[in-house]
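>>> sequence plus the predicted model coming up.
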Amino acid sequence: MDEAPMVHKHAFEALDRSMNDIFNTQRNGDSHMLFGGKVIVFGGDFRQIMSVIPNAGRQDIINASLSSSYIWEKCKVLRLTRNMRLTANSGSSEIEQTRDFAKWILDLGEGKVVGDNDGEAVIEIPHDILITDRVDLIYVLIEFVYPSILENINNSAYFQERAILAPKNEVIQEINDCLMSLFPEDEKEYLSSDMLCESEHLHDEFDKTLYSPDVLNGLKLSGISIHNILLKVGVPIMLLRNIDQKSGLCNGTRLRVLTLGNRVIEAHVISGSNIGSRTFFPRMSLTPTDKRIPFKFQRRQFPIDVCFAMTINKSQGQSLSKVGLFLRQPVFTHGQLYVALSRIKSKQGLKVLIMDDDDDIIDSKIMNVVYKEVFSNI
């Protein structure tokens, strides 16, 4: 089970109980064995982002971790010590530099930069990976990650290992709009169909006139597509839902648009286990689970988003050759900065842009968040 630290411990505990029910029905004396006596291998890095729990505090996130579960007491920890992303792409002349950079990333993830980094702490980013040009900063970042983009519109491999990362969706949308405007193709707009769920009509006290289609259309929630998706042929997109796991069409899979139909989109898979395959997908009915919304509604829309840029959380688990980290706002949870900086295959492929809300360079210092309690049982 890969990326185990990202999963809530209740998922593993439920699996443990289910497997015990299945395999121990005739062996009550062995009911104390985990997972019905089967060997389960967990993969992952506790320096990375933990379970995403809305409105949760530090202790809530720690308590949801696998290392806080009763399962962890019976786990045998095997440590991997070599950074395969960096060392596999380093020449003999770069070995020393790569080793130092890999150690700096590990220290950052464990909160060992600038002393005892437990919780929020300000650290300094090395000058050689910073963007310091004072003119048209965002364009400099785009040009670094996507050089000669117009010459590579039809090249799926070009988009396969490049991305601009940021902590929040607001910045992502701005970068995606900027890059898509460079494409010469005609733009096609897809609008969603939004409606209240039938269960809401059963409540006598619920006034459905307060939630007109315009109100529902304006809602932007994590995990579902926006009301109006603008696309062009050649643009990279990301799936927001699991569609067909056997075919590699999972949440987070990246594709490149080939054809824009009225009811179906054809795309070329550029990440995951089925790189190179073509697929078609229609609109889907999506129901958000955000508890901040006091009612249930359904949005029928293509389960995709443009992904020249993506959030740091979405990039977890990916290996990229060119990464631009855009920090208009600081990271806000454990492991985010570590994940963003460790996606890269070489130090030369990484650039960091630190700005304030007025789009001015502030300095080389940035927030890092590390919850050291998660390492106490490892």
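Yep, that arrived.

>>> from now on I want contacts and neighbour counts done on CA atoms only, so please keep to that.
Fine.

>>> residue 369: what secondary structure?
The three-state label given to residue 369 by DSSP: H, G, I helix; E, B strand; the rest coil is strand.

>>> contacts only, for residue 279.
266, 267, 268, 269 (Cα atoms under 8 Å, 6 or more residues apart in numbering).

>>> where's it relative to residue 153, distance?
Separation of residue 279 from residue 153 (Cα to Cα, to the nearest Å) stands at 19 Å.

>>> cool, residue 282 as well?
With Cα to Cα as the criterion, residue 282 and residue 153 are 24 Å apart.

>>> just to revisit the earlier point, most surrounded residue in the contacts of residue 279?
Highest neighbour count within the contacts of residue 279: residue 269, with 26 neighbours (other Cα atoms under 10 Å).

>>> for the spatially closest residue to that residue that is not a sequence neighbour, helix, strand, or coil?
Nearest non-adjacent residue to residue 269, counting by Cα to Cα, 6 or more residues apart in numbering: residue 255, 4.3 Å away. Reduced to three states with three-state DSSP, the structure at residue 255 is strand.

>>> these two touch, right, residue 255 and residue 237?
Yes - when contacts are counted by Cα atoms under 8 Å, residue 255 is listed as touching residue 237 (5.3 Å).

>>> more neighbours: these two, which one.
Residue environment comparison for residue 255 versus residue 237 gives the larger neighbour count to residue 255, 31 against 25, counting by other Cα under 10 Å.

>>> and the more buried one, how far is that from residue 267?
Distance of residue 255 to residue 267, computed by Cα to Cα: 6 Å.

>>> so which residues of the chain form helices?
Shown for the chain, the helices assigned by DSSP state H span residues 9-23, 58-63, 84-87, 95-109, 137-145, 156-160, 169-180, 213-217, 312-315, 336-341.

>>> out of these, which gets nearest to residue 190?
For the helices of the chain, distance to residue 190 was read as Cα to Cα. The smallest value, 12.4 Å, belongs to helix 213-217.

>>> identify each buried residue in the closest one, please.
216, 217 (16 or more other Cα atoms under 10 Å).

>>> which of the residues in stretch 175-189 are buried?
175, 176, 179, 180, 183.

>>> got another, please set it beside the one above:
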Amino acid sequence: MDALSYNRQSLSEEHEIQLSSMTDEQRLVYNEVMEAALNNKGGVFFVYGYGGTGKTFLWRTLCAGFRSKGNIIVAVGSSGIAATLIPGGITAHSRFGISINVTEDSICSRIKPDSDLTELLIRAKLIIWDEAPITHRHCFEALDKSLKDVMRLLHVGNAELPFGGKVVVFGGDFRQTLPIVSKGSREDVVAASLCSSYLWSFCKVLRLTKNMRLQVGSSSDNVEELRKFSEWLLEIGDGIAGGENDGEVDLELPADLLIQDVMNPIKTLVDVTYPDLLAQLWNPEYLQQRAILAPTHEIVGSVNEYVLSLIKKDERIYLSSNEVCSDDSGTGDGDIHSTEFLNSIKCAGLPNHQLRLKVGAMEMLMRNIDQSRGLCNGTRLIVTDLGARG
């Protein structure tokens, strides 16, 4: 009990510090969500803000505010990285039991009568779902149907309310990645988005427009440069850059964003992004502040090979073991694909047949669910030791 009281006191202190650092916009969102949740008014909110406006800071403040008073808040993210940034966060699929191949008839398999999760959700004052725009609308609708099913046990009228009368706050930016629809058209992607769901009519959109990252840790000249760059990106995202257009427009990129060395562009890109890389190889802060984004896996492979060549350490090559599972039909179709062919396949979601590593190399996890140790899809790591078998 003493430890519980101490933790609540710590959360309360953290909460007060965070409240004092909020912008006016954040405080308005915070007050509206708190009022709806603490007074059991219900409601669905969407906090719309681009990167740097403090959505994660808002989630952390809400978590501290609720939990310091002994209330329960359920925080989830659409991705592992988003989930780990929220205290006590977990991916939405893991928390609610949403199927991978979701359809309009899907429900949350983990939300069942008399289950511990159902009891948790009934007692929860607030549900936060970060990075919502990248998730298919059927996932939100599955949660809506499941919550209505269990909340109607408390009051039959809850079955008519979105999410069974729970206060749910979504967050994200529709300018960023939308749901991935395999071989889908632009219309298919829009149709899969949250704003195309019947739930969107219940959402109250709360906007964050002030970039908090421009307010700390930079000189006035640097802040002005970042502000102009941020505004330019927003104009592209809003479709207004380059004047009026019908969906296509020619943009003139600033000279400082262009790679001038056409003979060795990857070297130039790495040198600019990671200056003095070898001297900073074991500096976590240096590596956390930098990343190279690439449009295709081929370019990712080229960048990785070049960076790996800079590290003057012994290299180890680990090989995967691939084979076609025999079927029960007896037709022998599994024999038409040779092992060499399987080893040559390079596609999204699967590691290459050859994995080349060196001590000091940076690697990214593709599959991991050990969030308690901060490990999830997309976590960047540094190789410190190489065994004989990986």
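Done, it's in. This structure is a prediction, so every number in the text was calculated from the model and none was measured.

>>> thought residue 316 of structure 2 was touching residue 361?
No - using Cα under 8 Å, residue 316 of structure 2 and residue 361 do not qualify as a contacting pair, with a distance of 11.4 Å.

>>> quick one, strands of structure 2?
Taking DSSP state E as the criterion, structure 2 contains strands spanning 43-49, 73-77, 90-91, 126-130, 167-172, 203-208, 315-319, 354-358, 362-364, 380-382.

>>> which residues in structure 1 does the longest one align to?
Across structure 1, nothing matches strand 43-49 of structure 2 (TM-score structural alignment).

>>> elements contacting that strand?
For strand 43-49 of structure 2, the contact count by 3 or more Cα pairs under 8 Å, 6 or more residues apart in numbering; DSSP states H and E identifies helix 24-38, strand 167-172, strand 203-208 as packing neighbours.

>>> which of these is buried the deepest?
Each of these was scored by mean neighbour count; the highest is strand 167-172, a mean of 22, by mean count of other Cα atoms under 10 Å.

>>> which residue lines up with residue 388 of structure 2 in structure 1?
Aligned against structure 1 - with TM-score structural alignment as the criterion - residue 388 of structure 2 pairs with residue 262.

>>> now check structure 2 for the residue matching residue 228 of structure 1.
For residue 228 of structure 1, the residue aligned by TM-score structural alignment is residue 354.

>>> again with residue 103 of structure 1
In the superposition onto structure 2, residue 103 of structure 1 corresponds to residue 231 when matched by TM-score structural alignment.

>>> about what we covered before: right, and the helices and strands packed on strand 43-49 of structure 2 - which one's nearest residue 94 of structure 2?
Residue 94 of structure 2 sits nearest to strand 167-172 of all these, at 17.1 Å, using Cα to Cα.

>>> what angle separates the closest one from helix 24-38?
Put simply, strand 167-172 of structure 2 runs at 150 degrees to helix 24-38, going by axes from the mean of the first three to the mean of the last three Cα atoms, to 10 degrees.

>>> in structure 1, point out the residues matching strand 167-172 of structure 2.
Counting by TM-score structural alignment, strand 167-172 of structure 2 lines up with residues 39-44 of structure 1.

>>> contacts for that stretch, please.
Outside stretch 39-44 of structure 1, the residues within contact range by Cα under 8 Å, 6+ apart are 1, 2, 3, 4, 5.

>>> out of those residues, grab the one that's most surrounded.
For the contacts of stretch 39-44 of structure 1, neighbours were counted by other Cα under 10 Å; the highest total belongs to residue 5, with 22 neighbours.

>>> contacts only, for it.
So residue 5 of structure 1 contacts 44, 45, 46, 48, 49, 50, 51, 65, 66 (Cα under 8 Å, 6+ apart).

>>> aligned to it, what sits in structure 2?
So residue 5 of structure 1 corresponds to residue 133, using TM-score structural alignment.

>>> now the counterpart of residue 79 of structure 1 in structure 2: how far from residue 28 of structure 2?
Using TM-score structural alignment as the criterion, residue 79 of structure 1 maps onto residue 207 of structure 2. Plainly put, residue 207 of structure 2 is 10 Å away from residue 28 of structure 2 if you go by Cα to Cα.

>>> for the nearest residue to residue 354 of structure 2 once chain neighbours are set aside, give me its contacts.
In space, and not counting its chain neighbours, residue 354 of structure 2 is closest to residue 319: 4.9 Å by Cα to Cα, 6+ apart. Neighbouring residues of residue 319 of structure 2 by Cα under 8 Å, 6+ apart: 353, 354, 355.

>>> what do you get for residue 169 of structure 1?
The neighbourhood of residue 169 of structure 1, defined by Cα under 8 Å, 6+ apart, consists of 310, 311.

>>> would you mind measuring from whichever residue in structure 2 pairs up with it to residue 304 of structure 2?
Using TM-score structural alignment as the criterion, the counterpart of residue 169 of structure 1 in structure 2 is residue 297. With the distance defined as Cα to Cα, residue 297 of structure 2 ends up 10 Å from residue 304 of structure 2.

>>> buried subset of the contacts of residue 5 of structure 1 as a PyMOL selection?
Of these, the buried ones go into a single PyMOL selection, burial set by 16+ other Cα under 10 Å:
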select buried, resi 45+46+48+49+50+51+65+66
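
>>> would you turn the contacts of residue 5 of structure 1 into a markdown table with distance to residue 207 of structure 1?
A markdown table is the format used below for those (distance: Cα to Cα, whole Å):
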| residue | distance to residue 207 of structure 1 |
| --- | --- |
| 44 | 46 |
| 45 | 47 |
| 46 | 46 |
| 48 | 43 |
| 49 | 40 |
| 50 | 38 |
| 51 | 35 |
| 65 | 40 |
| 66 | 42 |
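
>>> just want the most central residue of structure 1.
When Cα atoms, centre = their mean is applied to structure 1, the residue found nearest the centroid is residue 314 (1.0 Å).

>>> could you find the closest non-adjacent residue to the counterpart of residue 139 of structure 1 in structure 2?
Mapped onto structure 2 by TM-score structural alignment, residue 139 of structure 1 lines up with residue 267. The spatial neighbour of residue 267 of structure 2 that comes closest, neighbours along the chain excluded (Cα to Cα, 6+ apart), is residue 306 at 7.5 Å.
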